[in-house]
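next comes the sequence, and after it the predicted model I'd like to discuss.
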Amino acid sequence: MKFKLHIRQTLEKLLAQEDTDGDKKITIDDKGPKSFTIEAENGNAVTIEGTYHLSNLLQELALAKKNNTEFAEINITEITENPVERISRKIKNLYWNGLTRTIDAVGVKKILEDDKIENAVSYLYVPFGDEIVFDYFKKLEVENSTLKVIQLPKNITPEYVLSLNEKPGILALALQIKNNQISGVPFVVPGGRFNEMYGWDSYFIAQGLLIDDKIDLALGIAENFKYQIDHYGKILNANRSYYLTRTQPPLYTSLIRAIIEKSNPEIFWVERHLKTAIKEYQTVWMEEGKRLTSNGLNRYKAEGIGIPFEVEEGHFDDILEQFAPKYNLSTREFEKKYLKREIVDTALDNYFTHDRSMRESGHDTSNRLVDICANLNTVAINSLLYKYETDIAFLIETLFNKEFHYDEHVSYSSDYWQTKALSRKEKINNLCWNEAKGIYFDYNFVTEEQHIFEAATTFYPLWAKISTPEQAEILVKKTLPKFKMKGGIAGSTKESIASLDKNSPTRQWDYPFGWAPHQMLLWEGLLHYNFIEETQEMVYRWLWLITRNAVDYNGTIPEKFDLEINSHKIFAEYGNVGTEFNYITEEGFGWMNASYQYGLTLLNDQFKQKLSELIDPDTLF
């Protein structure tokens, strides 16, 4: 049934009655009657009742309003739609579009409007040697008076990157030619406030894109990964000037395999990307003394100088306050002199080396990694690199007849990569597995002992297929319950942060916060070891939380959840992206969207039905 409604009048009347807290949403926090009657021009009327249905009406009116028409037909079936189907449909048909960006003549407008940078001029940096891209953007500079295009030098040093903090900007990504027109290769940002492509977010986003048949967007992510490695030397934390010294968790080969399984690209495509993945593996991860340590395992080790540029003012006050008295300065005066390198303090520099490395890990921030990250062979990075080695071996064996010609001088056999993987697997299990506690810990190669902190990264070896069947049984039966909460697994156990000072900052990757990548890697890991019932339970718990939150809070799909209160209302650093919008979210949040779509492919029909009825998981499991 469709109702033709006067958009503005209906919207105003609905908000006046139901949005009692004035946040331009209809949620369970509002105290309206939760009953609203709409009338069509022909005299038909229908009463919409309940928070969920009323918020759906608000969302559909908001979408209709964007068409700049006075009247619109509102489909009642969309107002009363099953919440699981509605969320999934919105992700596929609306949210991915809202998160898609390009850096080109069309997309540059978004860059110029960027609210992260307050400079009067918007800087766009182009890599050394890519003259086609440089010429393209210099022409755009002529057309945009507030755009300044700068070509980076051949050798980018930490000192040079520090100097760019005076004029921070976006880094160019790949261009393509279609129908004789140059355009930017599209990418998908994590959330609506972002205009840059983030490293490990993009892999999880790509999983959702592939499920939703957005093949071109997933291919675009792969092309932009390749461009970053070829031109910036690494897959960047994100394509902003202040991230030039920092990479992200390596998931490129996992993306290559996912694309192959979904779209069966030409062998030339696989060859191009496999060569670049091997290049990244060798130059980013396997250079000894940097991210490769003497024991043969890896660490995160970002370069850079001083305070990470992206943090908000005051973020590091608890640290700076410890150093300022040493120089008889106030915290703000000390910070200013330290930023300008008028003061150089080795101990503080070391702290920020660990901090940038922690941000490189993707877990920004966690008490597990604060002031120690660069000293750790983390379970996460070594599981991911083991996956790289087995992925490369698999691709060479299955697609290149066990021998891959990397260049005119070098060929690799699949056995070569399998041997490397087996060596890494043995080291991970020797150094990181704690038999007594039944958990994987990071290994401190400086003190030569395990770093005791119970983190969700203990499940990465299940995803990478590192664990023995016996280890997997222990992880699932003994360790998983420590992390499991009503809405999924937390970033750490409560016990792991119990000894912290009560005034310590609340770190968003620790207990009680739940994140999509941890859930997705866990689900896949459980399936690898045939824990079917446990997979169903953990998928259900997470999807229930997303669905419950969206139903109660006007369709909100946030960056993360507080699993202690099962809410998107986060009281931790950086807040919660994806929760601030008027009337309707048109983006959701990238990896949260992906986790929903992925989870639905795993959940059986029985649990999908219970999910649509919002059955509490604690009554089921």
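Noted; the coordinates are in hand. Numbers count the residues shown, from 1 in each chain.

rest of the way, CA atoms for contacts and neighbours
OK.

which residues touch Phe445?
Contact analysis of Phe445 by C-alpha atoms under 8 Å, 6 or more residues apart in numbering lists Thr293, Asn295, Asn375, Leu376, Asn377.

of those, buried ones?
Thr293, Asn375, Leu376, Asn377 (16 or more other C-alpha atoms under 10 Å).

wait, which of those residues is closest to Ser567?
Leu376 (32.3 Å; C-alpha to C-alpha).

touching, that closest one and Tyr443? I think so.
Yes: the pair Leu376 / Tyr443 is scored as a contact, 5.5 Å apart, by C-alpha atoms under 8 Å.

shared neighbours of those two, anything?
What both Leu376 and Tyr443 touch, as defined by C-alpha under 8 Å, 6+ apart, is the set His451.

tally of neighbours for the closest residue to Pro469 other than its chain neighbours?
Leaving aside its chain neighbours, Pro469 sits nearest to Tyr529 (7.1 Å; criterion: C-alpha to C-alpha, 6 or more residues apart in numbering). Neighbourhood size, Tyr529 [other C-alpha atoms under 10 Å]: 17.

tell me the contacts of Tyr529?
The contact partners of Tyr529, taken as C-alpha under 8 Å, 6+ apart, are Leu462, Pro469, Ala472.

in ChimeraX, select just the buried ones from those.
Remark: buried members of those, expressed as a ChimeraX selection using 16+ other C-alpha under 10 Å:
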select :462,472
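
that older thread, looking at the contacts of Phe445, which are in strands?
Leu376, Asn377 (DSSP state E).

please enumerate the helices of the stretch 351-500 of the chain.
Remark: helices assigned in the stretch 351-500 of the chain by DSSP state H, counting those that start in this stretch are 379-399, 414-431, 460-464, 469-474, 480-483.

of those helices, which stretch is the most buried?
Ranked by mean neighbour count, the helices of the stretch 351-500 of the chain are led by helix 460-464 with a mean of 24 (mean count of other C-alpha atoms under 10 Å).

and that one, what does it pack against?
helix 379-399, helix 516-528 (3 or more C-alpha pairs under 8 Å, 6 or more residues apart in numbering; DSSP states H and E).

now render those helices as JSON lines, adding distance to Ile565.
Formatted as JSON lines, the helices and strands packed on helix 460-464 follow (distance: least, C-alpha to C-alpha, whole Å):
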{"stretch": "helix 379-399", "distance to Ile565": "27"}
{"stretch": "helix 516-528", "distance to Ile565": "17"}
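
want to compare, so here's the second one:
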Amino acid sequence: MNMIKAETCEKGPVIPTTPLVIFLEKVQETALQVYGHKGFDPKQFVDMSLRQNIEATVEAFDKIPRTVNGSVLKNDLDGFIGKYLGGADEDLVYVEPVDYVAEPEGFLPKVKNTEVRAWALEVHSLWKNLSRKVSDHVLEKPELYTLLPLKNPVIIPGSRFREVYYWDSYWMIRGLLASKMYETAKGVVTNLISLTDQFGYVLNGARAYYIAIHIFSQPPVLAAMIVDIYNRTGDLDLVRRCLPALLKEHHFWNSGIHIVTIQDAQGSTHCLSRYYAMWNKPRPESSTIDRRTASKLPNICEKREFYRDLASAAESGWDFSSRWMRNESDLATTTTTSIIPVDLNAFLLKMELDIAFLANLIGESSVVTQFTEASQNRQRAMNCIFWNAEMGQWLDYWLDSSNKSEDIYKWEDLHQNKKSFASNFVPLWTQLFSSVVDDITTQRVVQSLRSSGLLQSAGIAMTLSNTGQQWDFPNGWPPLQHMIIEGLARSGLQEARTLAKDIAIRWIRTNYVAYKKTGAMYEKYDVTRCGAAGGGGVYVAQTGFGWTNGVVLALLEEFGWPEDLNIDCY
């Protein structure tokens, strides 16, 4: 497989940084020098707020005494932060969800085991812990905060993630729907729609540094949220309000630098999408770490390419993984923008199918026609470019500029990434798998998943490479478990449905056992050990945890838990 670097370090517009974020990055860099790397979380500093205006705060910061070598003493920095900066958790305040009840009517009717049911109710109660609203201070003086002033209450992931995140919200909504918290779920979507109305896409997270710094989103699942809420509530007014925003988001992912044209082996051309952040500097929430990683690169052009590819990997949600690297042992070889990813295009296929469904509900026939055709085109493209019959998987495709003419890449088998990733099976989640793939192909995909090495005793691993990155082996993440399980469960093949239930049991069990040991739900788990939290990456395992809670509740609603089935590790 010929893996190449991005073609130019200056491609794509860059949005200027806001003074507030520039200043907080400066505080972050100073804090690293003072406090050291151990236990240091750079995000904490760009999430802080100002107690006075930016001019007065910068002036005070510049007056902090410096030693001969220009460094700041710990007591002086502590004093400045205490006087001039607000804590990273002061911009959101707790709010009781309007539709929370301790045990909703009709809650998880398939869960018969009393231990599991008691635990599920505890997980359900965590929605109260994660519910917030934007502080009145943010609404009154937004220029002092990096948090964006969203109108409705929010559900945060937990721990260091104190703001709304895009794709996290989908699985939180699935859990909220299982908890019968329909108004809270609608509020979450309404917040995301407001971001799309304002910016043309849903931000990665609801912070100023996600708009003024590196323009990028996250896996596009907004349409799926609206479909799932409609299927529970029948709310056509919500559909009418949301459709224009969905059209904007679709345009964001299907225009400009996100679009790649590729010619298949038969000479037909197809358009597919890639992750591509419009940013070529360190990410503010991780500036000190990004700079340290880039320091080994020889020149500014390569550093800028790396920063863009790093932000693009964050846009994918897989930050970070050997999936994006030319050399899986070296994060500095991340080359996300040179990859056409299977999962992004599966998300977009589902978006197109969902938009057509929603438009049909409200009589927008021209939109139905447009997006039905778009979904058919993408389905053909995915089968031609990604599908590998020998492996029984859809495979990421690496772009090679030497095999390009007039902005059209020519497909070659050698550019498919032949490694097994959990993302190779995300098309299971769309109708591509459940409605058009024959039983023989379905069986091949099921066999491929079973034999891939990804399926472990406690769930599905993201990759087979143990690199120390958090989206690599042995970690399993809730969204991928849920999408693959749900796709298998919808199949017409009994073998696929049986496998879906088996994986669901493994995943529910490891969540339960970890909770009983620690009292926490984790953002990720080690799928080789039942009840073990995941690790790797640049921060410790986070608890809370929004999408983990949502996936467990959704799986328990779908599959239940029989009274006589053992819940403890074997």
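Yep, that arrived. Keep in mind that what you see is a predicted model, and the values were worked out from it rather than measured.

TM-score for the pair, please.
TM-score for the superposed chains, counting by TM-score structural alignment, normalised by the length of the second structure: 0.70, backed by 419 aligned residues with a C-alpha RMSD of 2.1 Å.

distance to Gly525 of the first structure for the helices of the stretch 351-500 of the first structure - can I get that in TSV?
Shown next, in TSV, are the helices of the stretch 351-500 of the first structure (distance: least, C-alpha to C-alpha, whole Å):
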stretch	distance to Gly525 of the first structure
helix 379-399	12
helix 414-431	16
helix 460-464	4
helix 469-474	9
helix 480-483	12
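
those: which one's closest to Val142 of the first structure?
Nearest of these (C-alpha to C-alpha): helix 379-399, 43.3 Å.

point out the other helices and strands that the closest one packs with.
helix 252-263, helix 267-280, strand 403-405, strand 411-413, helix 414-431, helix 460-464.

how does it look with 7 Å?
Applying 3 or more C-alpha pairs under 7 Å, 6 or more residues apart in numbering; DSSP states H and E, one finds that helix 379-399 of the first structure contacts helix 414-431, helix 460-464.

what range does the shortest one cover in the second structure?
The counterpart of helix 460-464 of the first structure in the second structure, using TM-score structural alignment, spans residues 426-430.

hmm, who's touching that stretch?
Contacts to stretch 426-430 of the second structure, defined as C-alpha atoms under 7 Å, 6 or more residues apart in numbering, come from residues Asp343, Ala346, Lys350, Phe433, Met483, Ile484, Glu486, Gly487, Leu488.

name the nearest of those residues relative to Tyr84 of the second structure.
Asp343 (43.7 Å).

verify the stated contact: that closest one with Ser423.
Yes: with contact defined as C-alpha atoms under 7 Å, Asp343 of the second structure counts as touching Ser423 (5.6 Å).

run through who's touching stretch 380-391 of the first structure.
With C-alpha under 7 Å, 6+ apart, stretch 380-391 of the first structure has contacts from 249-251, 253, 297-299, 417-418, 420-421, 424-425, 457, 460-461, 464.

where does it end up in the second structure?
So stretch 380-391 of the first structure is aligned with residues 343-354, judged by TM-score structural alignment.

the matching stretch vs the first structure, average offset?
Once fitted to the first structure, stretch 343-354 of the second structure is off its aligned match by 0.6 Å on average (mean C-alpha distance after the TM-score superposition for the first structure).

please apply the same query to stretch 478-489 of the second structure.
So stretch 478-489 of the second structure averages 0.7 Å relative to the first structure (mean C-alpha distance after the TM-score superposition for the first structure).

pull up the aligned stretch in the first structure for that stretch.
Stretch 478-489 of the second structure covers residues 516-527 of the first structure once aligned (TM-score structural alignment).

surely Val34 of the second structure is within a helix?
Yes: Val34 of the second structure forms part of a helix when assessed by DSSP: H, G, I helix; E, B strand; the rest coil.

against Asp76 of the second structure, how distant is it?
Here Val34 of the second structure is placed at a distance of 10 Å from Asp76 of the second structure (C-alpha to C-alpha, to the nearest Å).

likewise for Phe161 of the second structure?
28 Å.

those two: which is more packed in?
Phe161 (19 against 14).

now do the same for that one: its match in the first structure.
Counting by TM-score structural alignment, the partner of Phe161 of the second structure is Phe194.

just say helix, strand or coil for its match.
coil.

repeat for Gly314 of the first structure
Gly314 of the first structure is classified as coil under three-state DSSP.

that one: how many residues sit nearby?
Around Gly314 of the first structure there are 12 other residues, counting by other C-alpha under 10 Å.

what of Ser179 of the second structure?
When neighbours are counted by other C-alpha under 10 Å, Ser179 of the second structure comes out with 29.

alignment lookup: it to the first structure.
Counting by TM-score structural alignment, the partner of Ser179 of the second structure is Asp212.

tell me who's in contact with its match.
Lys92.

aligned counterpart of Glu285 of the second structure in the first structure, please.
So, by TM-score structural alignment, Glu285 of the second structure is matched to Glu310.

who are the contact partners of the most centrally placed residue in the first structure?
Note on the first structure: the residue nearest the mean C-alpha position is Asp201, at 2.7 Å, using C-alpha atoms, centre = their mean. Residues near Asp201 of the first structure by C-alpha under 7 Å, 6+ apart: Pro190, Trp591.

hmm, 10 Å instead?
With contacts defined as C-alpha atoms under 10 Å, 6 or more residues apart in numbering, Asp201 of the first structure is in contact with 188-190, 237-238, 248-249, 251, 362, 516-517, 590-592.

would you map the helices across the stretch 1-150 of the first structure?
7-18, 51-65, 76-79, 83-90, 96-99, 108-112, 131-143.

nearest to Ala206 of the first structure, of those helices?
helix 96-99 (10.4 Å).

specify, as a residue range, where the closest one falls in the second structure.
Under the criterion TM-score structural alignment, helix 96-99 of the first structure matches residues 127-130.

mean shift of the matching stretch relative to the first structure?
Looks like 0.7 Å for stretch 127-130 of the second structure (mean C-alpha distance after the TM-score superposition for the first structure).

returning to what we had before: with respect to Met538 of the first structure, which of the contacts of Tyr529 of the first structure is nearest?
Of these, the one sitting nearest to Met538 of the first structure (C-alpha to C-alpha) turns out to be Leu462, at 14.6 Å.
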